[in-house]
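J.: Mind looking at a prediction? Sequence and model below.
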Amino acid sequence: MPADGFTTCLWFDGQAEEAAHYYVSVFKNSELGRISRYTQAGPGPADSVLTVEFVANGQKFVALNGGPQFKFDEAISFQIDCADQDEVDFYWNKLIEGGGEAGPCGWLKDKFGLSWQVVPAKLIDMVMDPDPEKASRATQAMLKMGKLDVAALEKAYAGE
């Protein structure tokens, strides 16, 4: 595991190892790291998984089996910048399969309840365009979508 930068800790209730394997399977440039287990000292059952280190898309994470006290919510999300519609479709479909939930404007929750924004990189440029009418058209189109449609966004941005 790389030693520099930040490591994001994700709190799970017994699914840390499953989640780490899942995220490593979804993203390129990913790998599993060390797995630590509870000892006789607890507080979890001895030999059950405490943490799993992993890298997903080059980012460091640790999945922690901390218990039921905390749940994910939309206050934290991970944005996936996608090169094209194929990437949008891939990540959107992969992350909602198995119990995930589609949301508005490119947002979704995966089967563990973690929030993601699946965004074509072009959209950021469109909504930040110095021409307020182009930016507004792109924003209005985005606000009507669940999974983002790159062609429809481009048409709205162009005024078509």
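T.: Okay, I see it. Since the model is a prediction, treat every value here as computed from it, not as a measurement.

J.: hey, let's count contacts and neighbours off CA atoms from now on
T.: Noted.

J.: just checking, Y23 touches A56?
T.: Yes. Applying C-alpha atoms under 8 Å as the test, Y23 and A56 come out as touching, 6.3 Å apart.

J.: Could you list every helix and strand in contact with the helix or strand encompassing V118?
T.: Using DSSP states H and E, V118 maps to strand 115-120. On a contact count with 3 or more C-alpha pairs under 8 Å, 6 or more residues apart in numbering; DSSP states H and E, strand 115-120 meets strand 77-82, helix 85-96, strand 107-109.

J.: Structure two is appended below for comparative analysis:
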Amino acid sequence: MQYQAETVDDYIDQIPEERQGPVQKFREIFQKNLPAGFEEGILYKMIGFYVPHSLYPDGYHCNPKDPLPFVNIASQKNFIALYHSGIYAKKELYDWFVAEYPKHCKYKLDMGKSCVRFKKIDDIPYQLIEELAGKMTPQEWIEIYETAIKKK
């Protein structure tokens, strides 16, 4: 589902009522636990946390006018999605997350390359998400991103 929101609060107001609390909790977790330097806003019609142009002037290679995306939170048709670029780009972080997930949630991990899908909103592993949020600085994300882009 895509929402036409100008602000994060506007986005949250537009999603189904039963998802507003969980999405707000995700937002608060990332606001409190991401290392300094990331910024929050609407990016790709979702809640986004990104490296601003002030830290990474090159921006996102697909559209340099956009800041470098890192985490997005979205209310999709059948689930809440957490898109975390660090999980996709850093194998050690991916391995850690996959190993830790069953310790925090009774349901099977439903995950794509960078997308974790939460269909059971009453059993979201918020403590694990808090840990994940603090595991990568903007500087580390830039280094990983540039290494991957320069390979192409």
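T.: Now that the structure is in, tell me what you want to look at. Since the structure is predicted, the reported quantities are computational estimates derived from the model, not experimental observations.

J.: TM between them?
T.: After superposition, the two chains reach a TM-score of 0.29 (TM-score structural alignment, normalised by the length of the second structure), with 87 aligned residues with a C-alpha RMSD of 5.5 Å.

J.: mind checking which of the helices and strands packed on strand 115-120 of the first structure is nearest P120 of the first structure?
T.: Closest to P120 of the first structure of these is strand 77-82 (C-alpha to C-alpha; 4.5 Å).

J.: what does the helix ranked longest in the second structure rub up against?
T.: Longest helix in the second structure by number of residues (criterion: DSSP state H): helix 17-33. If you take C-alpha atoms under 8 Å, 6 or more residues apart in numbering as the criterion, helix 17-33 of the second structure is touched by 12-13, 40, 49, 73-75, 80, 121, 126, 129-131, 133-134.

J.: Quick one: classify the nearest residue to W11 of the first structure once chain neighbours are set aside as helix, strand or coil.
T.: Closest residue in space to W11 of the first structure, ignoring its immediate chain neighbours: L64 at 5.0 Å, by C-alpha to C-alpha, 6 or more residues apart in numbering. When classified by DSSP: H, G, I helix; E, B strand; the rest coil, L64 of the first structure comes out as strand.

J.: show me the contacts for L64 of the first structure.
T.: Neighbours of L64 of the first structure in contact, by C-alpha under 8 Å, 6+ apart: 9-12, 16, 50-52.

J.: Please indicate which of the residues you listed are buried?
T.: The neighbour count (16 or more other C-alpha atoms under 10 Å) marks 10-12, 16, 50-52 as buried among the contacts of L64 of the first structure.

J.: Which stretches in the first structure count as helices?
T.: Under DSSP H, the first structure gives helices at 16-26, 85-96, 121-127, 132-143, 150-158.

J.: In TSV: these, plus distance to F78 of the first structure.
T.: Output for the helices of the first structure, formatted as TSV (distance: least, C-alpha to C-alpha, whole Å):
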stretch	distance to F78 of the first structure
helix 16-26	12
helix 85-96	12
helix 121-127	14
helix 132-143	18
helix 150-158	19
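
J.: do you know which of those helices lies nearest S115 of the first structure?
T.: helix 85-96 (9.7 Å).

J.: Report all helices and strands that that closest one contacts.
T.: Judged by 3+ C-alpha pairs under 8 Å, 6+ apart, the packing partners of helix 85-96 of the first structure are helix 16-26, strand 107-109, strand 115-120.

J.: could these be laid out in JSON lines, adding distance to N93 of the first structure?
T.: Formatted as JSON lines, these follow (distance: least, C-alpha to C-alpha, whole Å):
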{"stretch": "helix 16-26", "distance to N93 of the first structure": "10"}
{"stretch": "strand 107-109", "distance to N93 of the first structure": "10"}
{"stretch": "strand 115-120", "distance to N93 of the first structure": "10"}
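
J.: Nearest to E133 of the first structure, out of those?
T.: Per C-alpha to C-alpha, nearest to E133 of the first structure of these: strand 115-120, 19.8 Å.

J.: hmm, back to that, could you dump the buried ones among the contacts of L64 of the first structure to TSV with distance to A135 of the first structure?
T.: TSV is the format used below for those (distance: C-alpha to C-alpha, whole Å):
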residue	distance to A135 of the first structure
L10	35
W11	37
F12	39
A16	40
L50	46
T51	43
V52	42
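
J.: Please narrow the residues you listed to those residing in strands.
T.: Residues of those located in strands (DSSP state E): 10-12, 50-52.

J.: Just after the longest helix of the second structure, pick out the following helix or strand.
T.: In N-to-C order, the element after helix 17-33 of the second structure by DSSP H and E is strand 39-43.

J.: Counting by contacts, list what that following strand packs against.
T.: Using 3+ C-alpha pairs under 8 Å, 6+ apart: strand 39-43 of the second structure touches strand 46-51.
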